[in-house]
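J.: model the structure of this input:
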Amino acid sequence: MTTESALREWRYGQTQAERMVAALLHLEGFEAVDPQHPLGGPDGLKDVLCCKDGLSWVAAAYFPSTLSEFRVIKSKFEHDIEGVRANNASAFAFFVNQPLTIGEREQLLGLAGQSRVELYHLERIRSVLDAPKGCGIRLEYLRISMTDAEQWSFWSSMNQDIVRKLVDHEKRRESQIRTLDEKLDLIIERTNAIGFALLEKPSHLRQKGSAPENPEMPTASLSLTTLCWLHRVITEDSRLPEAVRGRLRSVNVWVGPAGSTPETATYVPPVPEQLVDLTNSWIVRWQEQHSRLQASQKEEVVATLAEFHHEFLCIHPFLDANGRLARILLDQAARELLNQGIGSEFTADAVAYYSALNEADGGNLAPLIARVSASLK
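T.: Model prediction:
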């Protein structure tokens, strides 16, 4: 049996016709192909919905089992093209397993008005199914096997498609990288401009009462804006949602074992409405202490660092990554004031670390001070 005769003498019913049409639409470059009710039932004048060239399409299948007169095909076309208007679409694809002369095709196209139309008549469908790409669909729906030559052509065509898609993907990736590089250059340029402006004259962007900026002691001029920026930077590769990175939390949270509630939690941080005031107060206290601590004994500095670390964790200003940010700030502050960093052993023993924090919650900072002191390197 040839492809043409199998189409002319369609024996597989409307369900298989609509399913084959959906497969052909995929092959022809249509996207979001959505068969409606191939198993039967009202479909609202739309066998298949799909998209192509930025337009929404309605597709219809008319596959009679015997030769059909043109007036019947025309009537079916007029009925089905109403689905374009009924479904707020812009274009119409009509599949019919009957031969159409050029004059008959022109008549059908003339009925479309302003709507774009693609006519898939017998000869056009046959040519798609007999092409290398269509052999798989032909085998599935018409039960016509591929010859050896067609199999070679089929796999060669598929390989070419894969190579083309890989090349297109690489081109898009390179274009995206160039775009990101351009945006990054613009951001850096603007950031530098802002930085130079801040150095040249006072700015309302600086926090009131903050210490003078010192590039060697950044925590001395810490601000809420800088804190949020740091949080965004350290969560760059995390799974934290974009909406909460670099932003103070807007929801109530609690700290405790899995399944705990606010009533059973180990600790319940302040409500979101208090975060701005509490964080700013914490920053101001630190700035007031910073210059004094530069001339203080090591023991006093270590004790203040432990308090600095604990207070930030108590505020818990962000939805997540508070601990990571607190340790980064602690390490930087220790380097500024003691010329020593905080080693990884500070949190290596998680049980002892959280025990020290729990003691600090109750007013006993001694265990946490000891851990800070022992972790200096």
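
J.: for the rest of this, base every contact and every neighbour count on C-alpha atoms.
T.: Fine.

J.: whichever strand or helix holds R292 - contacts with which helices or strands?
T.: Assigning secondary structure by DSSP states H and E places R292 in helix 275-293. Secondary structure elements in contact with helix 275-293, counted by 3 or more Cα pairs under 8 Å, 6 or more residues apart in numbering; DSSP states H and E, are helix 224-234, helix 298-315.

J.: what count of nearby residues applies to L27?
T.: A count of nearby residues for L27, using other Cα atoms under 10 Å, gives 15.

J.: swap in L293?
T.: When neighbours are defined as other Cα under 10 Å, L293 has 18 of them.

J.: just give the closest residue to it, not the sequence neighbours.
T.: Among residues not flanking L293 along the chain, V301 sits closest, at 6.0 Å (Cα to Cα, 6 or more residues apart in numbering).

J.: OK, contacts around that neighbour?
T.: Contacts for V301 were tallied using Cα atoms under 8 Å, 6 or more residues apart in numbering; they are 293, 337-338.

J.: report the separation between it and I194.
T.: Using Cα to Cα, to the nearest Å, we find V301 at a distance of 33 Å from I194.

J.: can you check M158 too?
T.: M158 sits 53 Å away from I194, taking Cα to Cα as the criterion.

J.: same check on Y354?
T.: Using Cα to Cα, we find Y354 at a distance of 40 Å from I194.

J.: ok, longest strand in this structure?
T.: strand 55-62 (DSSP state E).

J.: show me what that one is packed against.
T.: Contacting strand 55-62 under the criterion 3+ Cα pairs under 8 Å, 6+ apart are the following elements: helix 13-27, strand 48-52, helix 70-86, strand 91-96.

J.: here is a second sequence; please produce its structure as well for comparison:
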Amino acid sequence: MTTEASLRDWRFGSIQAERLCAGLLQISGYSDVDPQAALGGPDGKKDILSRRGEGLFIAAVYFPPTQPSFTTIRKKFVRDRKGVEPNGASGFIFFINQYLTVGQRAALRAAGGPDDEIFHLERMRHLLDSPIGYGLRLEYLRRPMSAEEQAAFFSAKRQDVIYQLLRNAEVADQIWNEGRSAISQLNTSELMFIHRTMLASNPQVVIGGQLRGIQTTVMGAQGEQIFTPPPPHEIPARLAELLSWWRSAYVSATKTDPDTALDLLARFHHGLVSIAPFLDGNGRLARLIVDQGARELLGAGVTPDLVSDRVSYYAALREADDSNFGDLVALMRAALER
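T.: Below you'll find the model as predicted:
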């Protein structure tokens, strides 16, 4: 059953509905999310309390098991919204597991206040079918995650996407060597798989895991052309050479000092983005791998601060073109988690 159908034809009861909606508030940026009486009893016209900024919001959850008329939905909205004033709330959040047209949503907002929010069927479906919502979908709709969805989910939650990916039974036989680091034995097929997984959260992207088949250019921070990567027919050989060096150097780096490990990570990062083996996501892929490498070798990940100053970042890459890695190492050191 699809996410849409599971929500629309709800069969899991009011307790699970309220707990699901509390989770949706949490991943939508609300704080202090507090379900009131999910297990029964009076709730004072508020299923859930939460905050957005300084404002207090009350939420009502309406998950009928069969499709009601819009008149019934509107009456429910108006009735439940009466809890705003007695609870000293700034606004009202209405969860409805049914499809609402744009006009129907506008009609509900007209019956409420300027800060009210409506979580209708399509909005909830979108959240649950996004990486940040996969966990809620699994728990409350009982829909398992695919291998790619698992990796996207853990990436969205800033957990180690590669570690979670490699623990998945469907791919473990392909890319797990017992007792060895997940990335210390990286080869081209594994790199392609990680790239495909990294881009899996965007359904519009169809190039994940496919080596670049056309010539391209890399643009700088100001939109200027700063680099032309090698032509497509050279990519397989260059990748094989880079990854062969990486596997050998990684073993040595486990027995050396932090400065040498940072130099290794900087050289790999530069090598991968210089080859630019994919049409999109080369920088993200390089940062993902060096982040994991830094966690294993240095005990601290590499934050997005590495590329926050795009001018300095691209200048460091161009210096590295001439085997001067000092600036890139300095940026990487500054970006380590504190």
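
J.: TM-score for these two?
T.: Laid over one another, the chains give 0.49 as their TM-score (TM-score structural alignment, normalised by the length of structure 2), with 200 aligned residues with a Cα RMSD of 4.1 Å.

J.: ok, back up a step: would you list the helices and strands packed on strand 55-62 of structure 1 in JSON lines and tack on distance to E174 of structure 1?
T.: Conversion of those to JSON lines gives the following (distance: least, Cα to Cα, whole Å):
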{"stretch": "helix 13-27", "distance to E174 of structure 1": "27"}
{"stretch": "strand 48-52", "distance to E174 of structure 1": "25"}
{"stretch": "helix 70-86", "distance to E174 of structure 1": "39"}
{"stretch": "strand 91-96", "distance to E174 of structure 1": "34"}
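
J.: so which of those comes closest to L184 of structure 1?
T.: With Cα to Cα as the measure, strand 48-52 is the member of these nearest L184 of structure 1 (34.1 Å).

J.: can you list the buried residues in that closest one?
T.: The neighbour-count criterion (16 or more other Cα atoms under 10 Å) identifies 48-51 as the buried residues of strand 48-52 of structure 1.

J.: if we can go back for a sec, of all the helices and strands packed on strand 55-62 of structure 1, which one comes closest to L278 of structure 1?
T.: With distances scored as Cα to Cα, the stretch of those nearest to L278 of structure 1 is strand 48-52 (53.4 Å).

J.: give the other helices and strands that that closest one contacts.
T.: Using 3+ Cα pairs under 8 Å, 6+ apart as the contact definition, the elements that strand 48-52 of structure 1 packs against are strand 31-35, strand 55-62.

J.: residues in contact with it?
T.: Contacts for strand 48-52 of structure 1 (Cα under 8 Å, 6+ apart): 18, 22, 29-36, 56-60.

J.: tell me the angle it makes with strand 55-62.
T.: Computed by axes from the mean of the first three to the mean of the last three Cα atoms, to 10 degrees, the angle separating strand 48-52 of structure 1 from strand 55-62 equals 140 degrees.

J.: show me the strands in the stretch 101-250 of structure 2, by range?
T.: Assigned by DSSP state E, counting those that start in this stretch, the stretch 101-250 of structure 2 shows strands spanning 117-119, 218-219, 225-227.

J.: ok, back up a step: right, so the helices and strands packed on strand 55-62 of structure 1: which one is the most enclosed?
T.: Using mean count of other Cα atoms under 10 Å, the stretch among those with the largest mean neighbour count is strand 91-96, at a mean of 23.

J.: let me know the angle separating the helix or strand just after that one from strand 91-96.
T.: Scanning the chain past strand 91-96 of structure 1 towards its C-terminal end, the next helix or strand to appear is helix 102-110 (assignment: DSSP H and E). Relative orientation of helix 102-110 of structure 1 with respect to strand 91-96: 140 degrees, computed using the same axes, to 10 degrees.

J.: flag every buried residue along helix 102-110 of structure 1.
T.: Across helix 102-110 of structure 1, burial judged by 16+ other Cα under 10 Å covers 108-109.

J.: which elements pack onto that helix?
T.: helix 70-86.

J.: the helix it packs on vs strand 48-52, what angle?
T.: Helix 70-86 of structure 1 runs at 70 degrees relative to strand 48-52, counting by the same axes, to 10 degrees.
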